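Novice: sequence and predicted structure, then a few things I'm wondering about:
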Amino acid sequence: MECVFGLVGNDYAIVVADTSAVHSILVHKSNEDKIMVLDSHKLVAASGEPGDRVQFTEYIQKNVALYQFRNGIPLTTAAAANFTRGELATALRKQNPYQVNVLMAGYDKEIGPSLYYIDYIATLHKVDRGAFGYGSYFCLAMMDRHYHSGMTVEEAIDLVDKCILEIRSRLVVAPPNFVIKIVDKDGAREYAWRESVKPDATA
């Protein structure tokens, strides 16, 4: 019952993910961070098979860092998204695809914030808002109704909270906790957690 969604405002992008690690009918932990910081101004939120999700996002993170180390300049968000899409497409054609869906958010000085939707069959789109998982049915409906360009951070967080509330009230097995991260001119960082179950610090 994974839920990953994000949206873009005037000068920021926000991504949100549930924090449940689930296998079959078991919840293994409720503080799994599914949003990785790629570099100082990029975030990647992923959903899918846990092994593929962790391995693939770490692989992308290390290659983005390697490019910057070799060339002395970071990849733009668009370039990082296209690289990610290329790796998914290559794996798909080798008949060993990653079962991973990705939302990549970033901030570039000349361009501003951007959000890219990349699914497991290597479809790439630049979007204003996007979602994956069972929660996407409700998130996309809420964002269609309430999203508008030029939203302030406070308005965007209010919309995020509406999406989380809708997921919790509508999904039969709804994830209890969510993590919210933001990227803007000041960099990529964690913004807040929305918890209905306190994560076990020892997990």
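Specialist: Noted; the coordinates are in hand. Numbering: from 1, shown residues only.
Novice: only C-alpha atoms for contact and neighbour calcs from this point on.
Specialist: OK.
Novice: quick one: contacts for the residue lying closest to Ile73 once chain neighbours are set aside?
Specialist: Closest residue to Ile73 apart from its sequence neighbours, by C-alpha to C-alpha, 6 or more residues apart in numbering: Tyr67 at 7.8 Å. Tyr67 sits next to Ile73, Pro74, Leu75 when contact means C-alpha atoms under 8 Å, 6 or more residues apart in numbering.
Novice: OK, contacts around the spatially most central residue of the chain?
Specialist: Here the mean C-alpha position of the chain is nearest to the C-alpha of Ala45 (C-alpha atoms, centre = their mean), at a distance of 2.2 Å. For Ala45, the contacting residues are Val4, Val15, Val16, Ala17, Lys34, Ile35, Met36, Val102, Leu103, Met104, by C-alpha under 8 Å, 6+ apart.
Novice: here's the one I want to compare it with:
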Amino acid sequence: MDQKVDFSAPHSMGTTIIGVTYNGGVVLGADSRTSTGVYVANRASDKITQLTDNVYVCRSGSAADSQIVSDYVRYFLHQHTIQLGQPATVKVAANLVRLLSYNNKNFLETGLIVGGWDKYEGGQIYGVPLGGTIVQQPFAIGGSGSSYLYGFFDQAWKEGMTKDEAEDLVKKAVSLAIARDGASGGVVRTVIINSEGVTRNFYPGDQLPLWHEEMEPHNSLLDILGAPEPMSM
């Protein structure tokens, strides 16, 4: 029986992106799975993109759409910095993302989280979901994995967290989404932004906590089944 494949049908895309403020800056986090329907196109992609020295953006939805928005905003912010002779603020960067997203809302399928630090307002997180709305929030979550995390964040997030507490929260939340959301997976990347600069961290899958019914990492399916290696038989 022939199965016809509709190549024009929209692909389901998934991810988990998070931005959290803490006492002194912000922490951004994301998983690394780029999916095209049921096919994993990239298992170690970087979804946290630099816009300026002090502002980064987490990307979800269509990878192509989010990348082109990030490229345009980075270019405009570079011109803005040259004209003003000082770094752009987080609010300016977020509003440029909002402007491009809103003016092209009929063509773009992307949700973004802008996070950074500046000397005027400190650490800030702005959510720019599909459609181009902009909302400043103490924390923001996006992507397909976010639907599993709202209740967790309502319980776990608190004001005045330290840098380590905020990063632990982000790492734990992304690993929870990876456990439940089939479109999220891979490694966890975090970016910490504060007055001292930017710190990038990388957490491979075997360093993430395991949740209910998750299996221990193995080198191959044969290890799980307990079968001997083919070459050893």
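Specialist: Structure received. Since the model is a prediction, treat every value here as computed from it, not as a measurement.
Novice: ok, back up a step: and the equivalent of the residue nearest to Ile73 of structure 1 over in structure 2, how close does it get to Leu225 of structure 2?
Specialist: If you follow Tyr67 of structure 1 across to structure 2 using TM-score structural alignment, you land on His80. Distance, His80 of structure 2 to Leu225 of structure 2, using C-alpha to C-alpha, to the nearest Å: 58 Å.
Novice: average gap between the lengthiest helix in structure 2 and structure 1?
Specialist: Criterion DSSP state H: the longest helix present in structure 2 is helix 63-84. Superposed on structure 1, helix 63-84 of structure 2 shows a mean distance to its aligned partners of 1.2 Å (mean C-alpha distance after the TM-score superposition for structure 1).
Novice: tell me the buried residues in that helix?
Specialist: Buried residues in helix 63-84 of structure 2, defined by neighbour count with 16 or more other C-alpha atoms under 10 Å: Asp65, Ser66, Gln67, Val69, Ser70, Val73, Arg74, Leu77, His80.
Novice: gap between that helix and the chain center?
Specialist: Offset of helix 63-84 of structure 2 from its chain centre (C-alpha atoms, centre = their mean, to the nearest Å): 18 Å.
Novice: and what of stretch 26-42 of structure 1?
Specialist: 9 Å.
Novice: structure 2: which residue goes with Glu49 of structure 1?
Specialist: Per TM-score structural alignment, Glu49 of structure 1 is aligned with Ser62.
Novice: Tyr137 of structure 1 now?
Specialist: Tyr137 of structure 1 maps onto Ser147 in structure 2, by TM-score structural alignment.
Novice: re the thing from before, preserved in structure 2, out of the contacts of Ala45 of structure 1?
Specialist: Comparing the contacts of Ala45 of structure 1 with structure 2 on both residues aligned by TM-score structural alignment, their matches' C-alpha atoms under 8 Å, the contacts found in both are Val4, Val15, Val16, Ala17, Lys34, Ile35, Met36, Val102, Leu103, Met104.
Novice: Thr34 of structure 2: neighbouring residues, count only.
Specialist: For Thr34 of structure 2, the neighbour count with other C-alpha atoms under 10 Å is 26.
Novice: if we can go back for a sec, which one of the kept ones among the contacts of Ala45 of structure 1 is nearest Ala79 of structure 1?
Specialist: Met104 (11.1 Å; C-alpha to C-alpha).
Novice: wait, is the closest one part of a strand?
Specialist: Yes - going by DSSP: H, G, I helix; E, B strand; the rest coil, the assignment for Met104 of structure 1 places it inside a strand.
Novice: what residue of structure 2 matches up with Val153 of structure 1?
Specialist: Checking TM-score structural alignment: Val153 of structure 1 goes with Lys163.
Novice: quick one: that match and Gly123 touch, right?
Specialist: No - at 11.6 Å, Lys163 of structure 2 does not count as touching Gly123 under the criterion of C-alpha atoms under 8 Å.
Novice: shared neighbours, those two?
Specialist: With C-alpha under 8 Å, 6+ apart, Lys163 of structure 2 and Gly123 have common neighbours Tyr22, Gly24, Gly25.
Novice: list just the nearest of the residues you listed to Gln155 of structure 2.
Specialist: Nearest to Gln155 of structure 2 among those, with distances taken as C-alpha to C-alpha, is Tyr22, at 16.0 Å.
Novice: what about the closest residue to that closest one other than its chain neighbours, neighbour count?
Specialist: Nearest non-adjacent residue to Tyr22 of structure 2, counting by C-alpha to C-alpha, 6+ apart: Met161, 5.0 Å away. For Met161 of structure 2, the count of nearby residues is 16 (other C-alpha under 10 Å).
Novice: and for the counterpart of Arg180 of structure 2 in structure 1, the neighbour number?
Specialist: Using TM-score structural alignment, the partner of Arg180 of structure 2 in structure 1 is Arg170. For Arg170 of structure 1, the neighbour count with other C-alpha under 10 Å is 13.
Novice: what does Ile73 of structure 1 give?
Specialist: 10.
Novice: so it is in which element?
Specialist: Assigned by DSSP states H and E, Ile73 of structure 1 belongs to no helix or strand.
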